[in-house]
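Student: show me the folded form of this:
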Amino acid sequence: MTAPSTIVFAPDSFKGSAMAGQAASAMARGWASVRPTDNLVLKPMADGGEGTLDAFETAVPGSTRMPLRVTGPDDRPVDVSWLLLADGTGVVELASTSGLTLLGELRADDAHSHGFGQAIVAALDFGVRRLVLAIGGSSSTDGGAGVLDELGARFLDAAGRPVRAGNRGLRDLAVAEFHTLRPLPPDGVEVLCDVTNPLLGASGAAAVYGPQKGAVTAEAVNLLDGGLATFARVVGRDALRARRDADPTHPGAGAAGGVGFGLLVWGARLVPGSTGVAEMSGLPAAIASCDAVVTGEGSFDSQSAAGKAVSAVLAAAAPNATRVSLIAGRISAPTEQFADAVSLSLLAGSAQKAQAEVGHWLEAAGATLAGRF
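Tutor: From the prediction side, this is the model:
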């Protein structure tokens, strides 16, 4: 009889088909159908975008959903939750509170991040000792003004009136006040950030991400960048007086339409998304005591090694030379760094079939890897 092994399942989400937790569960069911005595550990991954809260809830024992209602990016109410971890850490996800998928229609000018700020305030009011903020999937290009406003900052025009929400309001900004800004929680704030873009310019928030948020012309992108430039200038001047850092060139300042910049002004620290999720979910410790790891994502391509969840799993496995296998919807890059690899598209016969029954094919892929283990 084959001796039982410990297998860790640590996939990212299969975008549009399965969340990371669902993918991990399906892979494990397939594995168990072939090797029922193995010890299977689920550690779903994320990079700080949509699904990060779900990944933490599955991977971290003792997590508790804390429901609340916030103002969505187009002012409609949204029922959401933040996650309380057993150690007193609060995890808040921007995608679920102020994300692009919450918009009925794209609103490049006036979508805002107030809902994300309201969820952060709810966690602070609860008394969390530390915050982890996942900022992928933003709908707005407001520089984080909505978040900072909810945290107590004030953004005023030349007449002393609060500016409007969204990027449109930034163009009228004359004064930023920070003396009523809430302090960080006792153990600080970490921001899971999967990009390194600065706030402004050709590689900034407006130029790179504005088009997917509705700024489809060069003029529209320039207007967004101009609003952010005004915001950076005024905030930089007034943040200096308040002894706060406000560097628009900091890597990641342009993340989430500039929410990265706003959180830097608050005093938060930006960390790589997938690496942060791996560490907080206990993935390195789980891998150190396992026999093999199965990771995966929707499309394994040349970008997968550049900070995505799969690369974080490989990095966590490297110190112990732990065997890592890959399951992906499609594979278009070399896989020599993996002990084994399965493409759902090849297994199903087509990408369309794989997507239509992703749960079934993830189970089949898990069974295939188990049979070859």
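
Student: only C-alpha atoms from now on, for both contacts and neighbour counts.
Tutor: Fine.

Student: give me the longest helix you can find in the chain.
Tutor: Assignment by DSSP state H gives helix 218-241 as the longest helix of the chain.

Student: in that helix, what counts as buried?
Tutor: Buried residues in helix 218-241, counting neighbours by 16 or more other CA atoms under 10 Å, are found at 220-236, 238-239.

Student: need the contact list for Leu131.
Tutor: Thr89, Gly90, Val91, Val92, Pro185, Asp187, Gly188, Val189, Glu190 (CA atoms under 8 Å, 6 or more residues apart in numbering).

Student: quick one: name whatever helix or strand follows the helix or strand hosting the fourth one.
Tutor: Which is Val92. According to DSSP states H and E, Val92 maps onto strand 89-93. Sequence order places helix 94-98 as the next helix or strand after strand 89-93, per DSSP H and E.

Student: how far does that next one sit from its chain's centre?
Tutor: Helix 94-98 sits 10 Å away from the centroid of its parent chain (CA atoms, centre = their mean, to the nearest Å).

Student: and for stretch 266-277?
Tutor: Using CA atoms, centre = their mean, the offset of stretch 266-277 from its chain centre is 10 Å.

Student: now do the end-to-end distance for that stretch.
Tutor: Using CA to CA, to the nearest Å, the span of stretch 266-277 from its first residue to its last is 22 Å.

Student: which residues touch the closest residue to Gly144 other than its chain neighbours?
Tutor: The shortest distance from Gly144 to any non-neighbouring residue, by CA to CA, 6 or more residues apart in numbering, is to Val259 (3.8 Å). Listed by CA under 8 Å, 6+ apart, the contact partners of Val259 are Ser113, Ile135, Thr141, Asp142, Gly143, Gly144, Ala145, Val147, Ala253.

Student: quick check: the last one is in a strand.
Tutor: No - counting by DSSP: H, G, I helix; E, B strand; the rest coil, Ala253 falls outside a strand, being coil.

Student: with adjacent residues omitted, what lies nearest to Phe231?
Tutor: Nearest to Phe231 is Leu170, by CA to CA, 6+ apart, at 5.7 Å.

Student: please generate a structure for the following sequence too, so the two can be compared:
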Amino acid sequence: MTSEQKLPATIQRALRVAIVPDSFKGSARASEVATAMEYGFSKGAASLKREVEITAVPFADGGEGTLEALIDTWGTQAITLETTDALGRPVTSRLGLSADQKIAVVEAAEAAGLPQVSDVARKPLEATTSGLGPLVAHALDLGVQQIILCLGGSATTDGGTGLLNALGAKFLDDQGNQLPAGGGALGKLASIDVSELDPRAKKVRWQIACDVTNPLLGDKGAAAIFGPQKGATKHDVQILDQGLERLANVLEADTGRSLREQPGMGAAGGLALCLASYFFVELTPGWELVAQVLDARRIMQSADLVLTGEGRLDSQSLDGKVVCGVLQAKGELSDVIVVAGSVDLSDEELEAAGILAAFSIAPGPASLAELSADTLGLVQRTAFGVARTYLR
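Tutor: I've put the predicted structure just below:
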């Protein structure tokens, strides 16, 4: 039911509202944002004496924040482990586990992320995913049946060789020597020895959450599109792209699987390539995977209004992010309203996307630091205003 189709007040039923926000990265977890939205909207509805039925579910797009969204919904606590970052330095990382202990969640950003190496000069040719190995190995030790691997936010372009090496595989040059870590050495790859690869990794169900559709190679591939933000120069991009191509060639010869053109294979520096070559994996849009786990699609399709949000609403929000997922998963008659730290879409773009309205939490001119200092209070206040406007 849309705002134009509301019933007369005498026979109005309770308005069904689904609250499904992403995190406001660096400021508030998705669960905290969902709670603030629910409180503010409920308060606004009560002030108008309108009855609402609210279901709040923290959401995520498969990148950073997905682990938190899932464990918050499951009611579990993250498991902390000592591992290494993308440059091989010691770091404490987290592993998520479902309440029935059958599903583990691993985020690439937890042990191969850009923020962890922001204190030093970036080394795009040497950055490795090997730190993810201990997280995956611990999940296997716990006897999980399924591993959800979230690809967003990595500092690496190694095709997942670091992770597979940590699980027992060896990547060798033509002299039989193991290659150095990182994508920069892959141009010298001659063979892969998987004789000591952990057999348990083949038995679990792998679901890989991806928020981009880029292929592995070329102008739209992992190195060209994402390499520069990881510190890669034009020359580095060329080396990394050629290394990934060499890796793809050797993997195809070894396994018979050709994955280089598969949409999403370029995410996180090709992290899924090795896994998908040796194991059966499901590469799924991140929002869709999270929606499946949280049953969010059913919740949204039964709602009159879907209230979502994120730190910044811009063109990227409409390309695989949470807002994009909400627009695809909502019911045909559901209205969508977005609450964001900033709104950088025009009225025409909002209308074309199917967004009824978008509201910034900024009460006036404010810096990012000022907004971050009171994010939840501002979200709550904005949701109150949304309710007062929408329900009137």
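
Student: please state their TM-score.
Tutor: Superposed pair, TM-score by TM-score structural alignment, normalised by the length of the first structure: 0.89. Supporting alignment: 365 aligned residues with a CA RMSD of 2.4 Å.

Student: residue range for the strand holding Val92 of the first structure in the second structure?
Tutor: Counting by TM-score structural alignment, strand 89-93 of the first structure pairs with residues 103-107 of the second structure.

Student: let me see the residues that make contact with that stretch.
Tutor: By CA under 8 Å, 6+ apart, stretch 103-107 of the second structure touches 63-64, 66-67, 94-98, 132, 135-136, 139, 144-152.

Student: for Arg76 of the first structure, grab the count of nearby residues.
Tutor: 12 (other CA atoms under 10 Å).

Student: contacting residues for the nearest residue to Leu100 of the first structure once chain neighbours are set aside?
Tutor: Counting by CA to CA, 6+ apart, Ser139 is the residue found nearest to Leu100 of the first structure once chain neighbours are left out, at 3.9 Å. Residues in contact with Ser139 of the first structure (CA under 8 Å, 6+ apart) are 73, 98-103, 106, 108, 111-113, 213, 256-257.

Student: pick the one among the contacts of Val259 of the first structure closest to Leu314 of the first structure.
Tutor: Distance to Leu314 of the first structure across these (CA to CA) is lowest for Ile135, with 23.3 Å.

Student: list the residues that contact the alignment partner in the second structure of the closest one.
Tutor: Matched to the second structure by TM-score structural alignment, Ile135 of the first structure sits across from Leu151. If a contact means CA under 8 Å, 6+ apart, then Leu151 of the second structure has Gly62, Gly63, Glu107, Ala108, Ala109, Ile208, Ala209, Cys210, Asp211, Ala267, Ala268, Leu271 as its contacts.

Student: tell me how far the fifth one lies from Arg260 of the second structure.
Tutor: Right, Ala109 of the second structure. Separation of Ala109 of the second structure from Arg260 of the second structure (CA to CA) stands at 23 Å.

Student: between these two, which is the more surrounded one?
Tutor: Ala109 (27 against 22).

Student: wait, isn't that one in contact with Glu64?
Tutor: Yes - using CA atoms under 8 Å, Ala109 of the second structure makes contact with Glu64 at a distance of 6.5 Å.

Student: the residue nearest the centre of the second structure: what's it in contact with?
Tutor: With distances taken as CA atoms, centre = their mean, Gly63 lies nearest the centre of the second structure, 1.7 Å away. By CA under 8 Å, 6+ apart, the contact set of Gly63 of the second structure is Glu107, Ala109, Cys150, Leu151, Gly152, Gly153, Ala209, Cys210, Asp211, Gly286.

Student: now the strands for the stretch 151-300 of the second structure?
Tutor: 170-172, 191-193, 205-210, 281-285 (DSSP state E, counting those that start in this stretch).

Student: give the aligned range of the second one in the first structure.
Tutor: Mapped onto the first structure using TM-score structural alignment, strand 191-193 of the second structure spans residues 175-177.

Student: relative to the second structure, what is the average displacement of that stretch?
Tutor: Comparison of stretch 175-177 of the first structure with the second structure after fitting gives an average deviation of 1.2 Å (mean CA distance after the TM-score superposition for the first structure).

Student: in the stretch 1-150 of the first structure, which spans are helices?
Tutor: Listed in chain order, the helices of the stretch 1-150 of the first structure (DSSP state H, counting those that start in this stretch) span 20-34, 52-59, 94-98, 114-126, 145-150.

Student: overlap in contacts of Ala109 and Glu64 of the second structure?
Tutor: Counting by CA under 8 Å, 6+ apart, the contacts common to Ala109 of the second structure and Glu64 are Gly152, Gly153.

Student: shouldn't Ala127 of the second structure be in contact with Gly182?
Tutor: Yes - counting by CA under 8 Å, Ala127 of the second structure touches Gly182, with 5.0 Å between them.

Student: which neighbours do those two have in common?
Tutor: Common contact partners of Ala127 of the second structure and Gly182 (CA under 8 Å, 6+ apart): Thr156, Thr157, Asp158.

Student: okay, those in JSON lines with distance to Leu216 of the second structure next?
Tutor: Formatted as JSON lines, those follow (distance: CA to CA, whole Å):
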{"residue": "Thr156", "distance to Leu216 of the second structure": "13"}
{"residue": "Thr157", "distance to Leu216 of the second structure": "10"}
{"residue": "Asp158", "distance to Leu216 of the second structure": "11"}
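
Student: now, of those residues, which are buried?
Tutor: Here, 16+ other CA under 10 Å leaves Thr156, Thr157, Asp158 buried among those.

Student: look up how far Gly88 of the second structure lies from Ala337 of the second structure.
Tutor: Let me fix one detail, which is that residue 337 of the second structure is Ile and not Ala. Taking CA to CA, one finds Ile337 of the second structure at 43 Å from Gly88 of the second structure.

Student: those two: who's more crowded?
Tutor: With neighbours defined as other CA under 10 Å, Ile337 of the second structure and Gly88 compare such that Ile337 has more, 23 against 17.

Student: my guess is the more buried one is in a strand, correct?
Tutor: Yes - per three-state DSSP, Ile337 of the second structure lies within a strand segment.

Student: list the residues that contact the aligned residue in the first structure for it.
Tutor: Matched by TM-score structural alignment, Ile337 of the second structure corresponds to Ser325 in the first structure. By CA under 8 Å, 6+ apart, the contact set of Ser325 of the first structure is Ala292, Val293, Val294, Thr295, Phe338, Ala339, Asp340, Ala341, Leu369.

Student: right, I'll leave it there.
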